[in-house]
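> Here you go, sequence then predicted model.
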Amino acid sequence: MTSKDESVYSELGVRTIINARGTNTVLGGSRFSEKVLAAMQEANTAHVDMEDLLVKSGEKIARLVGAEAAFPTSGAFAGLVVSAAGIMTGTDREKIMNLPKTKGMKNEFLLQKNMRYMFDRCIEVPGAKLKLIGDQHGASSQTLSDSIGPKTAGLLYPVHLASNEGAIPLASALSIAHEKGIAVLVDSAFQLYPLDHFRSLITSGADLLAFSSKYMGGPNSVGFICGKKEYVEAAASNSFLAYERPGTFSVGRGYKLDRHEITALIAVIEEWLDMDHDNRIKTMEMHLQVIAERVSDLPNVTIEEVAAAPGKPPWPQLLVHIDENKLGKTAKQIEQALIDGEPSIWINGGGTATNLNKNSLIIRAIDFAEGDDQIVAERLRRELT
């Protein structure tokens, strides 16, 4: 037990931080609302038949989001893995048992080459093969059509990359894939805002879509898939609970969920759909404005405010562009100095994996506590001076 003056983190010797990076796996996801915490606490009061809970919660999620069917998963990546598995196996127990060995199955998933991203490994985890089409400048509809062969199981479509130069639009990809009789699996992990955009993806005709709850304010370790009933059922047949059925050692065994996470998922979806998103975004923008005003007068610094928008993560961002040569520091060095300081502040420094905004600091105010904006502003000014 921890003492009255000691937190669970300090007892372990773990340092707490100010999260100015946002909803991020390496920082433990989100800060839960009272409703989400209450749902988890209530789930803790009793045990249930987990299969019954998974089925009934999937039915409720489908009703809430307007999908034909849905199923809880342990995050979006796990959802993509069991979805890819289900597209290959259907509900055939022998095929499910054989994964990741895919002999005799359609086992290729197409991906536009200019849409390669860090999570396309989800296709290979259950034993499928990733086949790239087109080049770094995009792919034509004809190329997609011609690439579909006797071994093609489906198309992976990371919809957050749909605006990449030369990318085949989702609607066109769906039309071609369905005409050729293959499934389309959409990675839509954070495609949650605005709600019209969220719903438009669900009703797009995609066979399966994967979402993460952490971008709604839910647990880091839970999400859901939704789409056509036959594909959702096939994915569920490869999930962790399917492993408990006699003669079905499914590849999804490691993607286990607890009842607390499932009830939290329902609560956070309800909360997200009922939320005043204008107010949510306005609150974040106010925090970011405090920081922007404190550093905007500094030399070698340019401020850019990026609004939340369809296809992007559901929050505003503050970009602090720096002239690294004149300042004598790199964005990465400033990021590390903020992490190493007291209190520890985590931002994104040095841009993304694709070198976008590589001379910039990216700040998000999703889970700020009272006064965090002032602390971040003062520390950032010190490092930029």
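In hand now; what should we look at?

> hey, let's count contacts and neighbours off CA atoms from now on
Noted.

> in which helix or strand would I find Leu318?
Following DSSP states H and E, the helix or strand that holds Leu318 is strand 317-322.

> Go through the chain and flag its longest helix.
helix 277-295 (DSSP state H).

> Helix or strand: which one has Val186?
Applying DSSP H and E as the criterion places Val186 in strand 183-187.

> how far is that strand from where the chain is centred?
On the basis of C-alpha atoms, centre = their mean, to the nearest Å, strand 183-187 is displaced by 15 Å from the centre of the chain it belongs to.

> Second structure for comparison follows:
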Amino acid sequence: MQRLHRNDYDHALRVAGAEIIEVGFNYATFPYELDQAINERTAAVFFLAGLGKKALPLSSVAEIAHRQAVPVIVDAAAELPPQENLRKFISEGADLVAFSGGKHIQGPQSSGFLCGKKDLILSANLQQQDMDVFPETWSYRGLMDQGILAGPPHHALGRGFKVGKEEIVGLVTALQLYCKRDFEGELRVWKERIQQIVDGLKRVNGLQAAHVFPTNGGRPVPAAQIEIDKAIAGMSAQDVINQLQMGNPIISVYESLASHGTVMIFPEALKSGEPEIIVRRLREILGT
């Protein structure tokens, strides 16, 4: 894994039993560094999508890994929109791509799906077999006939994270609907709602709001970027977030930049009339 790709969620790789080998620096990775790090113990190369141009691009990573018959796994959980990303990473050489079933897909929030090579997806699927599976009647008993497996792997790693039938139906339905959605219309509405928030927060002491598009990572999603000046507002960005969460209705925002005085509001979950509620609540909190 490129050092630039280390993130809060790569613990999932270690839970699966992998040892993470970092390559490169925290500002760049050179091709030879990845090439020399791969050896006979390398199970896969991990790639975190959406980081911009500092790291080695996916196409280069795939080329280096595939020369040594090593698959590339891409974490693309938050990489929708655009819809084209459903196929983009595979076309750039990824062997397995993980997407969230929630977020822009709008399926069950606890669901996700894998795209890629059949054998790798099967390998993941085998991790969720339970004790009610028997060799004689197992739906994958052909794997035993081929000598690939001795029998069903009972209670493997994924058993504790099994997906319910309701979630499967919900996700499949969401994916079918996703292919029919008007993404241009959605983006237009998103921009209108973000602009409502930005316009409504003009001339609020200690606060400066801007309409940002696209995001810093290049995703085609607008956002209201709200800078809180603690010296003028009399409260920090964290204080503002806490007040938003304590109100009725509860308002939850993007918190990761709060330590820098920034509150971000994204439009994916906003409904008609809710931008006005956000503006009114922020004005109440800041006393204007």
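Structure received. As the structure is a computational prediction, the values presented were derived from the model and not from experiment.

> quick one: TM-score?
Both chains were compared after superposition, and using TM-score structural alignment, normalised by the length of the second structure their TM-score is 0.86; 268 aligned residues with a C-alpha RMSD of 2.1 Å.

> quick revisit: so the strand holding Leu318 of the first structure matches what in the second structure?
Against the second structure, the aligned range for strand 317-322 of the first structure is residues 223-228 (TM-score structural alignment).

> Average offset of the next helix or strand after the strand holding Leu318 of the first structure relative to the second structure?
Toward the C-terminal end, the helix or strand that comes next after strand 317-322 of the first structure (DSSP H and E) is helix 324-327. Its matched residues in the second structure lie on average 2.3 Å from helix 324-327 of the first structure after superposition (mean C-alpha distance after the TM-score superposition for the first structure).

> where along the second structure do the strands fall?
Read by DSSP state E, the second structure holds these strands, from start to end of the chain: 45-48, 72-75, 96-100, 112-116, 207-212, 223-228, 262-265.

> Compare those strands and give me the one nearest Ile241 of the second structure.
Go through the strands of the second structure one by one with C-alpha to C-alpha and the one that ends up closest to Ile241 of the second structure is strand 262-265, at 7.6 Å.

> Average offset of the longest helix of the first structure relative to the second structure?
Superposing on the second structure and averaging over aligned pairs (mean C-alpha distance after the TM-score superposition for the first structure), helix 277-295 of the first structure comes out at 1.5 Å.

> Now do that helix against strand 301-306, angle only.
The directions of helix 277-295 of the first structure and strand 301-306 differ by 180 degrees, with axes from the mean of the first three to the mean of the last three C-alpha atoms, to 10 degrees as the criterion.

> looking at the second structure, where would I find the counterpart of helix 277-295 of the first structure?
Under the alignment (TM-score structural alignment), helix 277-295 of the first structure falls on residues 183-201 in the second structure.

> Could you do stretch 60-75 of the first structure as well?
Counting by TM-score structural alignment, stretch 60-75 of the first structure falls onto no part of the second structure.

> Can you tell me how far Val263 of the second structure is from Arg41 of the second structure?
Using C-alpha to C-alpha, to the nearest Å, we find Val263 of the second structure at a distance of 44 Å from Arg41 of the second structure.

> Looking at the two, which has the bigger crowd around it?
For Val263 of the second structure versus Arg41, neighbours defined as other C-alpha atoms under 10 Å are more numerous around Val263 (22 against 7).

> That one maps to what in the first structure?
Alignment note: Val263 of the second structure maps to Leu361 in the first structure; criterion TM-score structural alignment.
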